[in-house]
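Asker: coordinates only, no sequence provided:
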């Protein structure tokens, strides 16, 4: 775990994995402030799965591991609400949290080590094939995933974690996994269970 830092959090009922895109509608003042702050500083914010509480109102209790959200685009929706498109960056461990007067949760985090580049092992080859089949059925997959890395264990694992219809606690389990091969083993078990 490398340098520690403070990161404003946007707890959600969904898990953002590295490399995945996510659309957000922002309307609460604390999150509008978060977006302004990130824009001024040129930084991202953290997305963590909600363990207790709700997405609106009283600050929710976030999971201990989350993903940095980097803002790729923003717009004003037809309903007048700010819409963001973010992409998952680095994973982080939450060391402690505090709540600002605005209700915004800010975490002191340690960044997780980047995934090592590991070739997809023969025992996980079926997952690479599953991912290829999924992408064949997604309109615009060539644009969304312009440089596929079907031989990279981490890339295959994250894309399956993003695209498979998994319950959020199972997706969180994958997010918490540091080793790409163990992540793929976990995916195999999850696919077998469903």
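Answerer: Good, I have the coordinates. All values reported here derive from a predicted model rather than from experimental measurement.
Asker: from now on I want contacts and neighbour counts done on CA atoms only, so please keep to that.
Answerer: OK.
Asker: so how many other residues sit close to residue 133?
Answerer: Counted by other C-alpha atoms under 10 Å, the residues lying close to residue 133 total 11.
Asker: in what helix or strand does it lie?
Answerer: Using DSSP states H and E, residue 133 sits within helix 125-136.
Asker: contact partners of that helix?
Answerer: Contact partners of helix 125-136, identified using C-alpha atoms under 8 Å, 6 or more residues apart in numbering, comprise 120, 141, 150, 151, 156, 159, 160, 163, 184, 188.
Asker: the fifth one contacts residue 163, correct?
Answerer: No - applying C-alpha atoms under 8 Å as the test, residue 156 and residue 163 come out as separate, 10.5 Å apart.
Asker: and the spatially closest residue to residue 121 that is not a sequence neighbour, what is it in contact with?
Answerer: Nearest non-adjacent residue to residue 121, counting by C-alpha to C-alpha, 6 or more residues apart in numbering: residue 153, 7.6 Å away. Taking C-alpha under 8 Å, 6+ apart, we find residue 153 in contact with 117, 118, 119, 120, 121, 180, 181, 184.
Asker: make TSV from the residues you listed and add neighbour count and secondary structure to it.
Answerer: As requested, the contacts of residue 153 are arranged in TSV below (neighbours: other C-alpha atoms under 10 Å; DSSP: H, G, I helix; E, B strand; the rest coil):
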residue	neighbour count	secondary structure
117	12	coil
118	14	coil
119	15	strand
120	23	coil
121	14	coil
180	23	helix
181	19	helix
184	26	helix
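Asker: the longest strand seen in the chain: how far from the chain's middle?
Answerer: Counting residues, the longest strand found in the chain (DSSP state E) is strand 82-99. Its chain's C-alpha centre lies 8 Å from the corresponding centre of strand 82-99 when counted by C-alpha atoms, centre = their mean, to the nearest Å.
Asker: try it against this one:
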């Protein structure tokens, strides 16, 4: 297991620079056999990434190692891809690295509420407009946030794909990952985008007031 200060979503790419001896040992063992080229990623809810002694969430994502290459200083650069959601059933002793008994957590049946996709798309479109104006005022390129139906894959992949492209913090990303199924995840996304949108509107109003 690799506890981080970030949330990895299924289908998302993750690059890591590994330098702690315990994780170097873990990656060496993961890459020793073709059928063990993965590890679990969970969010650190309290504490630091380096040194241990952290508190960890029980929901995470399995990360498949795509490439591992050594760099100067005995460090290792990893490119990984989130594959499936997992649930931690029991944490084991960190000997010599974090370990846990985990189980896959596939999407549960979850009804999609009437109008939730349209509501989500509307909020994402408005978020793009507000972020675009904020970027313009700062001389930056405007971000592009896609509509749900513009993303590849099935409904589950689209919900995770959208979440990975939005400016969500770790807590909101964990809420998305923890939603039991697609319908619930859409509701969480609509709520979190509304919160991000409110914060963006506030920042924009501050810029307008300060003119």
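Answerer: Thanks, I have it. On a predicted model such as this, the values are computed, not experimentally measured, just so you know.
Asker: hang on, the earlier thing: if you map the contacts of residue 153 of structure 1 onto structure 2, which are still there?
Answerer: With both residues aligned by TM-score structural alignment, their matches' C-alpha atoms under 8 Å, the contacts of those that structure 2 also has are residue 180.
Asker: and for the residue in structure 1 that residue 169 of structure 2 lines up against, the neighbour number?
Answerer: In structure 1, residue 169 of structure 2 lines up with residue 167, judged by TM-score structural alignment. Residue 167 of structure 1 is flanked by 10 other residues according to other C-alpha under 10 Å.
Asker: same check, this time on residue 9 of structure 2
Answerer: Around residue 9 of structure 2 there are 27 residues (other C-alpha under 10 Å).
Asker: ok, it - contacts?
Answerer: 61, 82, 85, 160, 164, 173, 177.
Asker: which ones among the residues you listed are found in helices?
Answerer: Among the contacts of residue 9 of structure 2, the residues falling in helices (DSSP state H) are 160, 164, 173, 177.
Asker: just send these back as TSV, with distance to residue 32 of structure 2 and neighbour count too.
Answerer: Output for these, formatted as TSV (distance: C-alpha to C-alpha, whole Å; neighbours: other C-alpha atoms under 10 Å):
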residue	distance to residue 32 of structure 2	neighbour count
160	30	24
164	30	19
173	32	23
177	30	24
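Asker: ok, back up a step: against structure 2, where does the longest strand of structure 1 fall?
Answerer: Following TM-score structural alignment, the aligned partner range for strand 82-99 of structure 1 in structure 2 is 76-93.
Asker: buried stuff in the matching stretch?
Answerer: Going by neighbour count (16 or more other C-alpha atoms under 10 Å), the buried part of stretch 76-93 of structure 2 is 76, 78, 79, 80, 81, 82, 83, 84, 85, 86, 87, 88.
Asker: ok, stretch 186-194 of structure 1 next?
Answerer: Neighbour-count burial for stretch 186-194 of structure 1, counted by 16+ other C-alpha under 10 Å, picks out 186, 187.
Asker: for that stretch, what is the distance to the chain centroid?
Answerer: On C-alpha atoms, centre = their mean, the centre of stretch 186-194 of structure 1 falls 20 Å from the chain's centre.
Asker: which outside residues touch that stretch?
Answerer: 127, 157, 161, 170, 174.
Asker: buried subset of the residues you listed, written for PyMOL?
Answerer: Applying 16+ other C-alpha under 10 Å to these leaves a buried subset, and the PyMOL line that selects it is:
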select buried, resi 127+157+161+174
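Asker: gap between the alignment partner in structure 2 of residue 45 of structure 1 and residue 72 of structure 2?
Answerer: Using TM-score structural alignment as the criterion, residue 45 of structure 1 maps onto residue 39 of structure 2. Counting by C-alpha to C-alpha, to the nearest Å, the gap from residue 39 of structure 2 to residue 72 of structure 2 is 24 Å.
Asker: so how far is stretch 196-211 of structure 2 off the chain centroid?
Answerer: Worked out by C-alpha atoms, centre = their mean, stretch 196-211 of structure 2 lies 26 Å from the chain centre.
Asker: whoops, stretch 150-168 of structure 1 was the one
Answerer: Its chain's C-alpha centre and that of stretch 150-168 of structure 1 lie 11 Å apart, by C-alpha atoms, centre = their mean.
Asker: specify the local secondary structure of residue 32 of structure 2.
Answerer: Assigned with DSSP: H, G, I helix; E, B strand; the rest coil, residue 32 of structure 2 falls in the coil class.
Asker: okay then, goodbye and thanks.
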